[in-house]
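>>> need coordinates for the following:
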Amino acid sequence: MRIGELSRKTGVPVPTIKYYVREGLLPAGELTSRNQASYDEAHERRLRLIRALLDVGGMKVAEIADVLAAVDDPERPLHKVLGAAADRVGGTAADHDDESTAARAAVADLVARRGWRTHESNPAATDLSRALAALTRLGHGTFAELLDTYAEAAEQVAQADLAYVDRRVAVEDMVEGVVIGTVLGEAVFSALRRLAHAEASARLYGTKGAPEGGKS
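Down below sits the predicted model:
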């Protein structure tokens, strides 16, 4: 297909497609003449993945480039591809006040207690520490008592993610499945958690009038 048809199929403007090609996110099309190139279903699929990581995953172009480089590396083990994707979700710098120090210790204890094979430098551990420290500053330090309950739920979700990946046959499907399960799965789990909160709140506190948003 020509680039115009690729644009129509994906809803991505032609100049944006050309930008992705220049940035190395999307492979160049096969030249059919001096000024024309042909694109196929692989380009369409990769383009949809890029847009999903941008629009749903909230990733930046440079972060997507790093993840796709891991996906396209045939020597990169799936575990490393997963790490490349996970490292792009969150991962802000750690603070160094008393609350943050205590939070990091709590996270390290959780990781050790559950036997998780991960390093303390994992960006997700930093994000969890920052969240716990913020809760402590707000007077909700006892929230840490729920960590194991949350961890059990997270383990079930992670196992489901990777079970989905194992269902993919082709290697390129598997590595793409790892990225989707990590980045877009984060958005899915967050949305489901908010829906579950609304239901749990309704059951616990009751409802007055129409549900939020006016819909059941």
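>>> C-alpha only now, for contacts and for neighbours.
Will do.
>>> start and end of stretch 71-80, how far apart?
9 Å (Cα to Cα, to the nearest Å).
>>> what comes into contact with that stretch?
70, 81, 172, 175, 176, 178 (Cα atoms under 8 Å, 6 or more residues apart in numbering).
>>> one more pass at 6 Å, please.
Residues from elsewhere that reach stretch 71-80, judged by Cα atoms under 6 Å, 6 or more residues apart in numbering: residue 175.
>>> contacts only, for the residue nearest the centre of the chain.
The residue lying closest to the centre of the chain (Cα atoms, centre = their mean) is residue 183, at 1.6 Å. Residues in contact with residue 183 (Cα under 6 Å, 6+ apart) are residue 57.
>>> and it, how close does it get to residue 105?
Distance of residue 183 to residue 105, computed by Cα to Cα: 27 Å.
>>> here's the other one to compare against:
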Amino acid sequence: MRLAELSERSGVSTATIKYYLREGLLPPGRQVNRTTAEYDEEHLRRLRLVRAMIQVGRLPVATVREVLGHVDDDSLGRTMRLGAALWALPQAPEPDTDDDHVRAARQETDELLAGLGWENARLLTSLSPAYRSLVVSVAALRRLGYEWDAELLASYARLMHRAASLDLDFVETQESEAERVETAVLGAILVEPMLQALHRLAQEEESARRYGFE
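Got it, this is the predicted structure:
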């Protein structure tokens, strides 16, 4: 397809597509002559991913470029390729290692992972922003006096493991490795807010069942 058709099918202006091409967010099309290039379904799929990251995820172009670099890095195995792409997304701040609450939260988080038998997650704790984010959250709860029971936290973790299994079941329906990683990135941007919304709706439903509308 030519640039005009790519624009029409994607709903993205030709000027914006040309900007994405200049910034390296889209691979160049197949050059037909000096002034004309052709694009295919992969360009359309990538363009939709870029638009979701920028418009919905509100990511800066530099971050999008970094994420896509990991998506396209076929020198990495699937786990590290997926992890690198997701880790490039905006993350929680680094925990303060001198904070007593952070040290206690880190120990609690390590004990949680060990109790769950999440050995692979434990191997990635030095790299994983998700691990650091969990430590920061647990530390914040401790600092405010909300010390959640360890078994309650483990129950939530088991629910999330089921959600992760569903995520990857869907990712594996994609044909190419790049499409699988792209789908996982889209999941982080689009599905996580959806899950948060479902969680809050479930809270509203359960609250109404328990306490009514009085």
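>>> where does the TM-score land?
With the length set by TM-score structural alignment, normalised by the length of structure 2, the two chains reach a TM-score of 0.85; 208 aligned residues with a Cα RMSD of 2.2 Å.
>>> coming back round to it: any idea how far residue 90 of structure 1 is from the residue nearest to the centre of structure 1?
Per Cα to Cα, residue 183 of structure 1 is found 10 Å from residue 90 of structure 1.
>>> where do the helices of structure 2 begin and end?
Counting by DSSP state H, structure 2 has helices at residues 3-10, 14-22, 41-51, 61-71, 78-87, 100-116, 119-123, 129-143, 150-171, 177-186, 192-211.
>>> what's the most buried one of these?
Here the criterion is mean neighbour count by mean count of other Cα atoms under 10 Å, and of those the winner is helix 177-186, at a mean of 22.
>>> mean shift between that helix and structure 1?
Its aligned residues in structure 1 lie a mean 3.0 Å from helix 177-186 of structure 2 after superposition (mean Cα distance after the TM-score superposition for structure 1).
>>> that helix vs helix 150-171, what angle?
Here the directions of helix 177-186 of structure 2 and helix 150-171 differ by 140 degrees (axes from the mean of the first three to the mean of the last three Cα atoms, to 10 degrees).
>>> please report the distance of the aligned partner of residue 101 of structure 1 in structure 2 from residue 132 of structure 2.
Matched across to structure 2, residue 101 of structure 1 falls on residue 103, judged by TM-score structural alignment. Separation of residue 103 of structure 2 from residue 132 of structure 2 (Cα to Cα) stands at 12 Å.
>>> can you check residue 186 of structure 2 too?
Residue 186 of structure 2 sits 22 Å away from residue 132 of structure 2, going by Cα to Cα.
>>> same deal with residue 207 of structure 2?
Separation of residue 207 of structure 2 from residue 132 of structure 2 (Cα to Cα): 31 Å.
>>> can you check residue 212 of structure 2 too?
Distance from residue 212 of structure 2 to residue 132 of structure 2, by Cα to Cα: 38 Å.
>>> number of nearby residues for residue 148 of structure 2?
Neighbour count for residue 148 of structure 2, taken as other Cα atoms under 10 Å: 11.
>>> map it onto structure 1.
Correspondence of residue 148 of structure 2 to structure 1, assessed by TM-score structural alignment: residue 142.
>>> appreciated, that's everything.
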